[in-house]
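Asker: here is my input, please return the structure:
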Amino acid sequence: MATAKLDKGGRLTLPQDLLGSHHWRAGTAFTIEDRPEGLLLRPLLAPAKPARETAAGHGDGGGRDRALAEAMRDRYARLGH
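Answerer: Below is the predicted model:
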């Protein structure tokens, strides 16, 4: 189990191996949920990058990827993760 320590400024530094395994980088934003057993951190979804336009000028803007990510986030929330 990994541990972390609060500094005087109230900042918590996560262990490097956890950051790497979750692909979190500096600037990653999180939601914080207060639960009876402690705090639950969930990374916010990164804004979808615009999809490349097709020859006809149509692109879905990452809509399918965004919908999948939202569905996965909702499923994990229902499972209590």
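Asker: from here on, just use CA atoms for contacts and neighbour counts.
Answerer: OK.
Asker: number of nearby residues for the closest residue to Leu19 other than its chain neighbours?
Answerer: Leaving aside its sequence neighbours, Leu19 sits nearest to Arg25 (C-alpha to C-alpha, 6 or more residues apart in numbering; 7.0 Å). Arg25 has 9 neighbours, counted by other C-alpha atoms under 10 Å.
Asker: please provide the structure for the following sequence as well, for comparison with the first:
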Amino acid sequence: METSKLSSKGQIIIPKAVREAHHWWAGMEFVVESSGDGVILRPRKPFPTTRLEDGVGCAGYEENFMVK
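Answerer: Below is the predicted model:
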């Protein structure tokens, strides 16, 4: 078990072994969630989650299109 200390600026160092195990690098963004008596740290997804329906209009699809 690794330990770290909170700085006066509110920063905490994630031990190198943990960063390497999760493939985290400098500048990576994280989502921080409060959970019970601790926090959950998750890497932020580079793009928002989308659904197929959200992108269909980009392809010029028309629902009432009829083939002759």
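Asker: how about the helices in structure 1?
Answerer: 16-22, 63-78 (DSSP state H).
Asker: ok, Lys5 of structure 2 to Gly27 of structure 2 distance?
Answerer: 20 Å (C-alpha to C-alpha, to the nearest Å).
Asker: when those two are compared, which one has more neighbours?
Answerer: Taking other C-alpha under 10 Å, Lys5 of structure 2 and Gly27 do not tie; Lys5 has more neighbours (10 against 6).
Asker: which residues touch the nearest residue to the more buried one once chain neighbours are set aside?
Answerer: Using C-alpha to C-alpha, 6+ apart and skipping the chain neighbours, the partner closest in space to Lys5 of structure 2 is Ile12 (6.0 Å). Taking C-alpha atoms under 8 Å, 6 or more residues apart in numbering, we find Ile12 of structure 2 in contact with 4-6.
Asker: tell me how far Glu33 of structure 2 lies from Val39 of structure 2.
Answerer: Taking C-alpha to C-alpha, one finds Glu33 of structure 2 at 6 Å from Val39 of structure 2.
Asker: center of structure 2, which residue is that?
Answerer: Residue closest to the mean C-alpha point of structure 2, counted by C-alpha atoms, centre = their mean, is Arg44 at 1.8 Å.
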